[in-house]
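Trainee: next come a sequence and a model predicted from it.
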Amino acid sequence: MDNELFEKGIIEQREHNRLQRGRIILKKGNIYLHRDDGNQYELIEYLDENAQVMIRNLHTRKSKIASIYQLENIKINEREDISVDLSTIDEDYWEKALKKYEAIKPLLNAEQYNPNAIKKRAQTVGVSDRTLYRWLQAYNSIGSIAGLVDQKRGWQAGSSRLNKEQDELVSQVINDFYLHKQRPTIEQTIREVQRIASTKKINSPSKRTIRKRILQISENERLRKRGQKEKANNKFTPKPNSFPNADYPLSVIQIDHTPVDLIIVDNKYRKPIGRPHLTLAMDIYSRMITGYYLSLDEPSVTSVAMCIARSILPKEKLLLDHNVKGEWNVFGYPNKIHVDNGADFRSLDLAKSCEAHGIALEFRPVGRPEFGGHIERVIGTFMKEVHNLGGTTFSNIKEKDNYDSEAESIMTLDEFETWLLNFIVNIYHKRTHSSLGISPVQQWSLGVFGDEDHIGCGYPQMPVDEQTVLLDFLPSMRRTIQPNGVTIDGLRYYDVALNMYINDTDEDNKSKKFLFRRDPRNIGRLWFYDPKLKCYFPIPFADQTLPDMSIWEYKQVRSYIKKNNSEKYVHTQQINEALTAMREHVNESAQRTKKARRQAQRQKTHKKSKSIINTKVQNIKDQEPVMKQAKTLNDGLLSNDAEFSFGDVE
C-alpha cells in the first residue's frame, strides 16, 4: 500500500494534460482574468478585426486596450467531472444530455436572458423554469453538451454496445420496416425489433437504444424513404450560391480534401517526390478559410482532426513559424461542420468529439454534389493559382499538354506551405469575392462587428485549453495493461503511470481495458487516460532505443522484416535494425529513386512535425532522487522481458 501511495505521488508530478473543455465567451459586460497581471476586467468594447478589445479594471476603473488572447475565464464552482475523456461517458447519460441540449438550444442566444422566453420554452418541453435555468447554466459553464451530463452517474467507464446480431437486426428493421412509405411509428418499429428478436432467440436491444438509432436518421433521408420525396426536395435542395442557415460567421463550415496539382521536391536533393494532399476548411458565410492540413500522406481521420483543431485555434504562431506577414484573425467553434460521406468523416470518434464541443456534424446527401459546391469552388480557385507554379500538374492532360511537371518542379513542402499561407492571408482573403461583392475579410468583419444596417454576432468563442481540442479529435483505442506495459500494433509502451492498473479487472473479473489515444504522425508515444486522476499521461516506447516514427513508416518496417526475416518472433531490436537499414537505404538511393526520396521526405516531415497546439504540461523539477526510487520499484517488472511476440498490424 505504501508503494502504491508513493507511486501515485510520483505520477501526479509527471508530465500530464488535464482535459478542459470550457469556452472563453467574449461578450460585452462579461468579467475576465488578465493572463499577464492577474486582475479582473470587464469587457467594454470590441475595437477591430485585429483581435483587440477595450477592457476596464474592476478595482482601479482604468481602461486599457488588450488582445483577446490575454483574457481567460474566471473559474467559479468548477466541475471536476467534466474533465473526463468522452469515451468514458455512458451512452444512456450522453443521450440524456443531448435531449437537454435540444431543449435549451433555441435559448442559446439573447433569449436566455428573457424570463418570458424561458417560461414559454419550459412549458413547451414539459419541465419547470428552474430546471431550464439549471440546464442553461450547466451548458454555459463550459459551452458544451458535456456540461449537461448528469454529474454523479453520467461519467462512467465503458459504454453500451450492441453485439453483431443485435446491430444487424436493428439495421434491418429500420431499413425494411421503418423507412417505408407506410410510415410506421417509432413505437411500432421498436415492437417489430422485439418480435424478430424473440423469433430468432436473441436478446432484444433496449427501447432507448432502438429509439436512438432511429433518431439518428437524418430528416432528409427519413422523408425520402418514407414516400415524401417532394417535401424533402423543397426543404433540403439548396438555392444557387446559397447555403441553408449560413447567416453569420462560423454558422457553417465545410471541409474537404484534394490532391494538390503540384509536384514538390525534397529538402535535401531538390528532386521531385510527388503531390501533397490538402485538407481545407471554409466558413460559408464569409468564404474565409478557417483552417487547413497539408501532408504527404493520404487523407485520413488525422487529416480531419488536424484541420478542425487548426480551424478552432488562433493562427498567430502558425504565421510566425512560416515567417508570413499578415493577419488571419479567424478562430473559434463552428456551429456546424458540413462534410461529404467519406470514411474519414464517418468516424464515431469524430462524431462524438464534435458533439462534446457543441459542433453539429452534417453529411452531404449522397448524389447531391451541389451541397458541397462552396468548398469545391474554393479548392478549384486555389488550384488555378497553383497552376502558375513551377511543377504544376494542371487539372487534366489536355491542359498539361507537353509540360514536364517533374522537370519543372521547384518547391519543397515547407516552401509550398509558406506560399499557401501567403495566398490565403494576403490574396484570397482580401480579394473581392464574386458572390459576396466584397472580400471575405470584409464579410467576416461585417458578421462579427456589424455596421449601421447589420447587427454583429461578436467575437467567436475560444477554447479554454488548446491541447484538449487536439486530444479530443485524435483516434482512440482500448487495451489491457500487462506487467510489461501496453501493446498496440505489436509495439510495447511503458511508463510508471501504468503501474496502478497492471492486470486490473472489472466487476466480472475480466481483464479491464483502458483508454489510449495516439497521433499516427508520431507513434513514439501514446496518451494514456488515467480514470482516477482524470488526465492524460504520455507513455513512450518501452524500448527507449526505438526512434520516433509514423504509423505509415512502421507498417513499412513490418513489411521489410517479413520479407527479410523468416523467424517466427519479431524483437524490438529487429524493428530498430530494420528501421535503420531502411533509412540508410533511402539516403543512399535518394538521388536515383523518386519513391525513396518521397519516403525520406515523409520521414523528415513526421520527425519535425510539431503539434499545432502548444502542449500545456507540468514539468518535473528537482525530482531526480525520487524518480530513481520509482525506477527501482519497476526494475523487476522489466527484468524478465527478454523476448516479445508481435501480432499483425491492425
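Mentor: Structure's in. What do you need?
Trainee: rest of the way, CA atoms for contacts and neighbours
Mentor: Will do.
Trainee: show me what contacts the nearest residue to Ile253 once chain neighbours are set aside?
Mentor: With Cα to Cα, 6 or more residues apart in numbering as the criterion, Ile253 has its nearest non-adjacent residue at 4.4 Å, and that residue is Asp283. With contacts defined as Cα atoms under 8 Å, 6 or more residues apart in numbering, Asp283 is in contact with 249-254, 289-290.
Trainee: hold the first one in mind and look at this next one:
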Amino acid sequence: MPGIAFCANFDGRDAIWMIRRINGSNVTLADIDNKAVLVKHEADLEECLENKALQFMADDRYNGEIVFQDLPEEYQKETVRRYAYVREFLDSDDQKRSKKKLEKIIKTVAEKIEDDTPPAWNTFNNWLNKYFNAGCRIKGLYPNDPKKGRRDIRVDPRVREIIDQSVKLYFKNSQMLVSTIHQMVEAKVLKHNLSNPDDLLAIPAYSTVDYHIKKRSYQEHVKGRIGKNAARYECANVGEAPETSRILERVEADHTPLDINVLHDETRTLLGRPTLTLLIDHYSRMVMGFQISFEEPSYASAAMAIGNAILPKKDLLEFYGVEGDWPAHGVMEMLVADNGTEFWGDNLDMAISEVGSVLQYAPVRSPNYKGVVERFFLTLRTGLIDSLPGKTNGVGNGSDEYIAQNEAKLTLSEFKKIFLTWLVNIYHLEPHGKAEKSPLDLWNESAREFPVVEEDAKRIETVLLCSDTRTLQRSGIQYENLEYNSDPLRDIYRQEGVVELLIKYSPFDIGHIYVWDKLNRIYIRVPCVNYKYAKGLSMYAHKAIRKRINTARKSYKDNVILQRAKVELFGDLESLHDRNVRKKSQATAKKAARIHSLGVEEFSANTILNDPAPVVIQNMQAEEATDDWEVW
C-alpha cells in the first residue's frame, strides 16, 4: 500500500524505500534519502519478503527509526524498566534462560528498582527475544501498545465483500454519505438472509462500514469524492520552488477578480468588482506592474499590465499623488503565465518576442507553479481589501444582513490610490516568504549588480498594441467596418499597390492605427477617416454601437447613423447612472464600465499623443493635412 516504508538492498545499495505508487503488478519505490526512484515487480518484492531481505520499518523487531528521546514519557519509563531486567541478565555469568534463573533475576531487579508489578518469567523471556532480534538495541524493548489487538475486523468474508463493493460508491463524485453506504450494505445482507434462512449473515455495524471507508488513502478519498484533477493538484509533488538569482530572471503574471465593489468616479454609482492583472518579480517579490479595470481578462488587459511592468512608475505615482519609491522596471527574461485564453494567441507571442522576453506557460491546473503571484493575491486580500468598505465575503460566508454592494464607498480611482499606497509603502517594505529582506532592498541590491536598462515608452507601446494584417486598397485600410487612410499610407499604395500590411491597434482607442512601412521599416500612424466618431472609442463600445445599428436594421455604411447610435448609447448609460444613484439597493454597471474603458490608462503618463482634429463634412469623410502625421 502506498506510503509504507521498508529497508532493503536493491542494486547493491542498502536504503529505506517508500512505496510511492502501485500500478497493477508494478510497484514504484522511492529512496527517502536521495530521491532515487525505481520500479519493482510485485513478485520480486514478495520473494524478498520471504527471504527476509526486506524489513518493514514498523516491524516489531525494528520499530522504525524512532529514537528513545522521541518516545512519550510513559513509554520511556517502561523501556527503562524493561532494560533493567535485560541488563541484569546480560551481566549474569551464563546466558541460559531457564524458568528458575529468570524468576531469580526478576525478584532481584524488582527489589532493586522497587517494581510493584514485576513481569512473569515468560514475559521477561519475550523481552529478551525482542532485544536480541533487534540486534541488541534498546529499541527492541519499546512498548508496542498501538499494535495491540486484532489488526483485522472479525467480519464474515461474504459480508466483507459486500462492504467492499458498496464502499466503491462512496468514492464517486456524487459524494454519498457513510450512512447511505451502510444502508445499502444492510439491504444486501438482508436480501441474502431472506434468500438463505439457514445461512444468516450478521449485519455489520455503522462503525464497521466507516472503518472500511477510512482505511482508504487520502489520495483515493480526494480522487473519488472531488475529482482526478483535484487529487492530482492536492497530492502532487510540489517540490522546491524555481530558484532565481537576480531580478527580472522570472516574472509571474495572473488575473483575479478583486473581492471589493467600487463606484463610478463621477456619478458614484455601483460598478461592481474590478479585475486585477498583475506581474511580480520572482526573485525580489516586488510587483512589476498591474492593471485594474473592468476589462475582461484578455490580451488587451495583459498587454497594458506588461507595459506598466516594463516602464518606470514615476509618472504613475505622481498621477495618483502617491509618495514612495517603486524602482521596478525593465524587460523580463521569462514571463510565466497560466493557460488562460488571454495568454494564448499570436498577439501576445509576437509582443513578448518583440519586447525581448520569453513566454512560458504554467502546467494546466497547477497554480503552485506560479506560487509567488498566487501568494500575493492572498496577501492583498488579507492585508488590505479585508479592511475596506464594500469587500465581499464569498458565498456562504459572513452575515446574511451584510450586502457588499450596499457597503461600497470607494470609487475606482480612490481604490487605485489606496492600492498603490499600500503596495509601495507597506508591501514592498516588508519581507515575504522565506526572504530576510524586503522586496525593495532585494531589488536595489540586485539592480546594483545587474543594472536595468530603461526602455523607450513609445517603442514599448507600439510593440504591445494588438497586431493584425489587413489589405491596403485604393481607399486605404478597412478594419472593423471603419476606414483608415492618410497621405503616408497613400504613398505606400502608390509604391506597392494592393498589398497586405501589418497593423497595430489599441482596443481602447480605435481613433487611429499603426501601419508597418516595410520599405522604411517604420510604423506610420494612420487616423480613422471618421475620426470624430472613432477618437477615444474602445473596440468594445464600437461593437456595442454596431450591434444596436444592426438591430435597428440600419445601413452599417451610414456614418450619421453611427454617430446617432453613439449618442443614444452613452445617453442611455448616463440615464442608468442617474436611476441607479437614487436606488437604495445598488446594481452593478460593469458593462457601462467597459464601454467607458474605466481603469484603462496609458502605459505612462507622459505617453500622450496630440491627435489631429479633422474637419467632418456632411458625408463624414475627414480631410487630414498632408504634413500632420507622425512616424515612429
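Mentor: That came through fine. Since the structure is predicted, the reported quantities are computational estimates derived from the model, not experimental observations.
Trainee: any chance you could compute the TM-score here?
Mentor: Superposed pair, TM-score by TM-score structural alignment, normalised by the length of structure 2: 0.55. Supporting alignment: 376 aligned residues with a Cα RMSD of 2.9 Å.
Trainee: can you add distance to Thr189 of structure 1 and give the contacts of Asp283 of structure 1 back as a markdown table?
Mentor: Converted to a markdown table, those look like this (distance: Cα to Cα, whole Å):
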| residue | distance to Thr189 of structure 1 |
| --- | --- |
| Pro249 | 40 |
| Leu250 | 37 |
| Ser251 | 35 |
| Val252 | 33 |
| Ile253 | 35 |
| Gln254 | 34 |
| Ile289 | 44 |
| Thr290 | 42 |
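Trainee: still on that earlier bit, so what does the residue nearest to Ile253 of structure 1 match up with in structure 2?
Mentor: The alignment partner of Asp283 of structure 1 in structure 2, by TM-score structural alignment, is Asp281.
Trainee: list the buried residues of the helix or strand containing Ala110 of structure 2.
Mentor: For Ala110 of structure 2, the element it lies in under DSSP states H and E is helix 99-113. By neighbour count with 16 or more other Cα atoms under 10 Å, helix 99-113 of structure 2 contains the buried residues 102-103, 105-106, 109-110.
Trainee: which residues in structure 1 does that helix align to?
Mentor: Using TM-score structural alignment, helix 99-113 of structure 2 finds no match anywhere in structure 1.
Trainee: ok, then the element right after that helix?
Mentor: That would be, after helix 99-113 of structure 2 and using DSSP H and E, helix 121-133.
Trainee: what packs against that following helix?
Mentor: helix 73-90, helix 99-113 (3 or more Cα pairs under 8 Å, 6 or more residues apart in numbering; DSSP states H and E).
Trainee: Glu73 of structure 2 and Glu436 of structure 2, how far apart?
Mentor: With the distance defined as Cα to Cα, to the nearest Å, Glu73 of structure 2 ends up 38 Å from Glu436 of structure 2.
Trainee: go on, Trp127 of structure 2?
Mentor: Counting by Cα to Cα, the gap from Trp127 of structure 2 to Glu436 of structure 2 is 52 Å.
Trainee: the more surrounded of these two?
Mentor: Between Trp127 of structure 2 and Glu436, counted using other Cα atoms under 10 Å, Trp127 has the larger neighbour count: 20 against 11.
Trainee: structure 1: which residue goes with that one?
Mentor: Aligned partner of Trp127 of structure 2 by TM-score structural alignment: none.
Trainee: Trp127 of structure 2 against Arg81, yeah?
Mentor: No - look at Trp127 of structure 2 against Arg81 with Cα atoms under 8 Å: they stay out of range, at 11.2 Å.
Trainee: picking that back up, and which of the contacts of Asp283 of structure 1 is nearest to Gln172 of structure 1?
Mentor: Gln254 (31.7 Å; Cα to Cα).
Trainee: looking at this, the closest one is in a helix?
Mentor: No - under DSSP: H, G, I helix; E, B strand; the rest coil, Gln254 of structure 1 sits outside any helix and is assigned strand.
Trainee: wait, it sits on Phe345?
Mentor: No - Gln254 of structure 1 is beyond contact range of Phe345, at 11.7 Å (criterion: Cα under 8 Å).
Trainee: list residues touching both of these two?
Mentor: Common neighbours of Gln254 of structure 1 and Phe345 (Cα under 8 Å, 6+ apart) are Val339.
Trainee: the alignment partner in structure 2 of Thr381 of structure 1 in helix, strand or coil?
Mentor: Mapped onto structure 2 by TM-score structural alignment, Thr381 of structure 1 lines up with Thr379. Classification of Thr379 of structure 2 using three-state DSSP returns helix.
Trainee: how close does Thr379 of structure 2 get to Arg285 of structure 2?
Mentor: 12 Å.
Trainee: likewise Ile418 of structure 2?
Mentor: 20 Å.
Trainee: those two - which one has more neighbours?
Mentor: Arg285 (26 against 16).
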